[in-house]
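*Asks:* got a predicted model here, sequence first, then my questions.
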Amino acid sequence: MGSLYDYMRVPMDPSSEHAQRRYGAIKKFFDWALKEELVPRKRELRVLDLCAGTGIAGAALCETLHEWGIKGSLTLVDKRGEDLSLVKNWLSREEEVTGIVGDCLTELPKLRDFDVALLWGHSMAHFNPFQAAKLFRSVAEVLNPGGIFLIEETNNFERLFYRGRYRSPYVEVKSDEWALLSLDEGYSRKRDTITIGFYRIPNWELVERTELRFWDLAGIAGMLSMAFEKVGIVSKAEHGIVGVDDVVYALLPHRA
């Protein structure tokens, strides 16, 4: 996904005003989550940020924990090492941070003993149902008994299909000289994924071709219930934080 994120990384780029606003919104959500005791309030929390990008969500949680007098340590997993190196730009103080460059599906079995796991920023699209099942089982294994898994996602079934907002081709981002356009190039019935080609126009230069799965919230929650005892959804209306989407949470991980 390297080439594609060169075009679509603004929402998590620390130098972007848009990303700075997003960071502030995520902090407000975690402050709300701590007040509601959705996030455990202990003297120290180990945080795992998956598909972390620049670490915007994990850093926002650690900064919020500090404001609550809670010591936080942060482990980040992402395929892009250059993005992981930017996490320090979100942090106002020295924190215990570990960056792991790799695929979370292969890296998770090597990890243990976390209190909070995050999958933030609509990253579920990168996982087909079989990969998601493996991901959720692995997260349940790395969390402590009282740990929580938080996934920020949107209800794509409602947004794209029920409300008819699915478009192909679709302009994802543009400048004065070019635009990045996405084009539906096929569907896999066995994986329930859509192959999307991303092209830079006007020259129709292929930037990347990838398979995406457009998840609904109930589908995520239902699959999580096979790996966790308690699962729920916090809607945007419930938490009331502009700039943060719906959040699926999972508590009390099952042990194999």
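*Replies:* Good, I have the coordinates.

*Asks:* going by C-alpha atoms from here, please, whenever you check contacts or count neighbours.
*Replies:* Fine.

*Asks:* where along the chain do the helices fall?
*Replies:* 2-7, 17-35, 56-67, 81-84, 104-107, 129-142, 156, 217-224, 236-239 (DSSP state H).

*Asks:* which of the ones you listed sits most buried?
*Replies:* Highest mean neighbour count of the helices of the chain: helix 56-67, a mean of 24 (counted as mean count of other CA atoms under 10 Å).

*Asks:* so where do the strands sit in the stretch 101-250 of the chain?
*Replies:* 114-119, 143-153, 170-174, 179-188, 193-201, 205-212, 228-234, 246-253 (DSSP state E, counting those that start in this stretch).

*Asks:* quick check: angle from the last one to strand 114-119?
*Replies:* When you say that, I think you mean strand 246-253. Relative orientation of strand 246-253 versus strand 114-119 (axes from the mean of the first three to the mean of the last three CA atoms, to 10 degrees): 150 degrees.

*Asks:* okay, the strands of the stretch 101-250 of the chain in a markdown table with mean neighbour count and distance to residue 49 next?
*Replies:* Converted to a markdown table, the strands of the stretch 101-250 of the chain look like this (neighbours: other CA atoms under 10 Å; distance: least, CA to CA, whole Å):
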| stretch | mean neighbour count | distance to residue 49 |
| --- | --- | --- |
| strand 114-119 | 23 | 5 |
| strand 143-153 | 21 | 10 |
| strand 170-174 | 14 | 25 |
| strand 179-188 | 17 | 28 |
| strand 193-201 | 19 | 24 |
| strand 205-212 | 16 | 21 |
| strand 228-234 | 17 | 18 |
| strand 246-253 | 23 | 14 |
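
*Asks:* list just the one of the ones you listed that sits closest to residue 64.
*Replies:* Closest to residue 64 of the strands of the stretch 101-250 of the chain is strand 114-119 (CA to CA; 13.4 Å).

*Asks:* which residues does that closest one contact?
*Replies:* Identification of contacts with strand 114-119 by CA atoms under 8 Å, 6 or more residues apart in numbering yields 39-40, 45-52, 57-58, 139, 142-144, 146-152.

*Asks:* the same query, at a cut-off of 7 Å, please.
*Replies:* If you take CA atoms under 7 Å, 6 or more residues apart in numbering as the criterion, strand 114-119 is touched by 45-51, 142-144, 146-152.

*Asks:* same check on stretch 196-209?
*Replies:* So stretch 196-209 is contacted by 3-4, 178-185, 195, 210-211 (CA under 7 Å, 6+ apart).

*Asks:* from those, which two are the most distant?
*Replies:* 178 and 211 (23.6 Å).

*Asks:* for residue 250, which of the helices of the chain is the nearest?
*Replies:* Short answer: helix 217-224, nearest of the helices of the chain by CA to CA, at 6.8 Å.

*Asks:* which elements pack onto that closest one?
*Replies:* Packing partners of helix 217-224 (3 or more CA pairs under 7 Å, 6 or more residues apart in numbering; DSSP states H and E): strand 228-234.

*Asks:* list the helices and strands the strand it packs on packs on?
*Replies:* helix 217-224, strand 246-253.

*Asks:* can you list the strands of the stretch 101-250 of the chain in CSV and add distance to residue 35?
*Replies:* Converted to CSV, the strands of the stretch 101-250 of the chain look like this (distance: least, CA to CA, whole Å):
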stretch, distance to residue 35
strand 114-119, 16
strand 143-153, 15
strand 170-174, 36
strand 179-188, 40
strand 193-201, 38
strand 205-212, 35
strand 228-234, 14
strand 246-253, 16
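
*Asks:* second structure for comparison follows:
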Amino acid sequence: MLKMLRPYLSQFVKNSKIFWALEKKYFFRNPKILGRHACLGAEVLGRLQGGANSVNFQKNRVDHVNRFKSRNLKLIKEEDLREIIVREPIKYCVRRQSKDFHEMREFDFLIIDSFSELADQAFLFDGNVFYSCYSDITEKARANSKLESLGLLSVDRIEDEYRTFFTNVSRQSPKGKIIYLHFPMIKEKREHFLLRAKNIKLALEMLENEFENLYVYSLDNNEADSLNSNDDDNFSYHYDSPVYEEFVRLIVKDFTELKRIA
């Protein structure tokens, strides 16, 4: 019985106020790494020094982070969340949207990837907001009239929302470095996502010139394609190991302290 309950107890502990207080104070150190990333950031971070001690805010879209304190957020209720989201790891990400990103203490590195602004939608359920992919939502919830999609972050707002986010993050940790990773689009066939990725890349090109602490990494399609030759994963945003290792090589070239010690 205990074995069956362990995953649920683990999630309960992780979502408690005590865990949040401890996480803010102790859970990332030497170097202190803060995350706002999906699977690309996770795979890269797992190959860097200090990755195991990082704290991540996956699915916290930058416009949500930017407005966390400035509006009366009515976040999704726990009893609704259990019925709406398909998988437990995604439920954990959605629960994390109730925490203030800027409450985290100073960091050495912030690892952020492009997925949330690329693919996470804002939803209302019974008037309460949450952010996820459409594929994260159960069939039952999709058929519920209480569910309303507010859509992806508007392309017209992407640059300004990132600018606000990077400005606030730089105030939060003046000496911290921001490492931004673009998802390779080599497996994506849907035109609207390809266009969004292009617009995100253009926005980051502008912002990299404005923020001295912002370091942007991407792979061109030919390079990513050649590195991904043995990939057998059907998901458009998962890649073969050499793709992640190339991102690591580029990052460690700029930040030798992140080179993993064997």
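*Replies:* Now that the structure is in, tell me what you want to look at. From a predicted model like this one, the values you see are computed outputs, not experimental measurements.

*Asks:* superposing both, give me the TM-score.
*Replies:* Between these two chains, after superposing, the TM-score reads 0.31 (TM-score structural alignment, normalised by the length of structure 1); 141 aligned residues with a CA RMSD of 6.1 Å.

*Asks:* how about the helices of structure 1 in TSV, adding distance to residue 246 of structure 1?
*Replies:* TSV is the format used below for the helices of structure 1 (distance: least, CA to CA, whole Å):
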stretch	distance to residue 246 of structure 1
helix 2-7	23
helix 17-35	11
helix 56-67	14
helix 81-84	25
helix 104-107	22
helix 129-142	18
helix 156	11
helix 217-224	8
helix 236-239	5
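
*Asks:* for residue 173 of structure 1, find the nearest of those helices.
*Replies:* helix 2-7 (7.6 Å).

*Asks:* what helices or strands is that closest one leaning on?
*Replies:* Using 3+ CA pairs under 7 Å, 6+ apart, helix 2-7 of structure 1 sits against strand 205-212.

*Asks:* the strand it packs on vs strand 179-188, what angle?
*Replies:* 40 degrees.

*Asks:* and the angle from strand 205-212 of structure 1 to strand 193-201?
*Replies:* Using the same axes, to 10 degrees: strand 205-212 of structure 1 against strand 193-201 is 160 degrees.

*Asks:* for the residue nearest to residue 82 of structure 2 when sequence neighbours are not counted, give its distance to residue 124 of structure 2.
*Replies:* Of all residues not flanking residue 82 of structure 2 in the chain, residue 91 sits nearest, at 7.4 Å (CA to CA, 6 or more residues apart in numbering). Look at residue 91 of structure 2 and residue 124 of structure 2: by CA to CA, to the nearest Å, they are 15 Å apart.

*Asks:* residue 155 of structure 2 now?
*Replies:* 20 Å.

*Asks:* repeat for residue 139 of structure 2
*Replies:* For residue 139 of structure 2, the distance to residue 124 of structure 2 equals 16 Å [CA to CA].

*Asks:* the more surrounded of the two?
*Replies:* residue 124 (17 against 13; other CA atoms under 10 Å).

*Asks:* check contacts around that one.
*Replies:* Counted by CA under 7 Å, 6+ apart, residue 124 of structure 2 has contacts 130, 147-149.

*Asks:* for those residues, which single residue is the most surrounded?
*Replies:* Taking other CA under 10 Å to define a neighbour, the member of the contacts of residue 124 of structure 2 with the most is residue 130, carrying 24 neighbours.

*Asks:* surely it forms part of a helix?
*Replies:* No: counting by DSSP: H, G, I helix; E, B strand; the rest coil, residue 130 of structure 2 is not part of a helix but strand.

*Asks:* SS state for residue 178 of structure 2?
*Replies:* strand.

*Asks:* how close does it get to residue 33 of structure 2?
*Replies:* Distance from residue 178 of structure 2 to residue 33 of structure 2, by CA to CA: 10 Å.

*Asks:* which neighbours do those two share?
*Replies:* Counting by CA under 7 Å, 6+ apart, the residues touching both residue 178 of structure 2 and residue 33 are 109-110.

*Asks:* in CSV, list the helices and strands packed on strand 228-234 of structure 1 along with distance to residue 134 of structure 1.
*Replies:* Conversion of those to CSV gives the following (distance: least, CA to CA, whole Å):
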stretch, distance to residue 134 of structure 1
helix 217-224, 10
strand 246-253, 14
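
*Asks:* for the ones you listed, which one sits closest to residue 26 of structure 1?
*Replies:* strand 246-253 (11.4 Å).

*Asks:* isn't residue 98 of structure 1 right up against residue 73?
*Replies:* No: applying CA atoms under 7 Å as the test, residue 98 of structure 1 and residue 73 come out as separate, 8.4 Å apart.

*Asks:* in terms of neighbours, single out the busier of those two.
*Replies:* Neighbour tally, residue 98 of structure 1 and residue 73, criterion other CA under 10 Å: the higher count belongs to residue 73, 19 against 13.

*Asks:* chain neighbours aside, what residue packs nearest to residue 131 of structure 2?
*Replies:* residue 122 (4.6 Å).

*Asks:* in a markdown table, list the contacts of stretch 196-209 of structure 1 along with distance to residue 19 of structure 1.
*Replies:* Compiled in a markdown table, the contacts of stretch 196-209 of structure 1 are given as follows (distance: CA to CA, whole Å):
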| residue | distance to residue 19 of structure 1 |
| --- | --- |
| 3 | 20 |
| 4 | 18 |
| 178 | 22 |
| 179 | 21 |
| 180 | 20 |
| 181 | 22 |
| 182 | 23 |
| 183 | 26 |
| 184 | 28 |
| 185 | 31 |
| 195 | 28 |
| 210 | 25 |
| 211 | 26 |
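
*Asks:* of those residues, which is the nearest to residue 25 of structure 1?
*Replies:* Nearest member of the contacts of stretch 196-209 of structure 1 to residue 25 of structure 1, counting by CA to CA, is residue 4, at 25.0 Å.

*Asks:* residue contacts, the closest one?
*Replies:* 207-208.

*Asks:* can we see that at 8 Å?
*Replies:* Contacts of residue 4 of structure 1 by CA under 8 Å, 6+ apart are 198, 207-208.

*Asks:* could you do residue 164 of structure 2 as well?
*Replies:* residue 66.

*Asks:* one step back: wait, the residue nearest to residue 82 of structure 2 sits on residue 80?
*Replies:* No: under the criterion of CA atoms under 8 Å, residue 91 of structure 2 makes no contact with residue 80, lying 10.7 Å away.

*Asks:* more neighbours: which of those two?
*Replies:* residue 91 (19 against 13).

*Asks:* just the element for the more buried one, please.
*Replies:* helix 88-96 (DSSP states H and E).

*Asks:* buried residues, whichever helix or strand comes after that helix. List them.
*Replies:* For helix 88-96 of structure 2, the following helix or strand on the C-terminal side (DSSP H and E) is strand 109-113. For strand 109-113 of structure 2, burial by neighbour count (16 or more other CA atoms under 10 Å) applies to 109-113.
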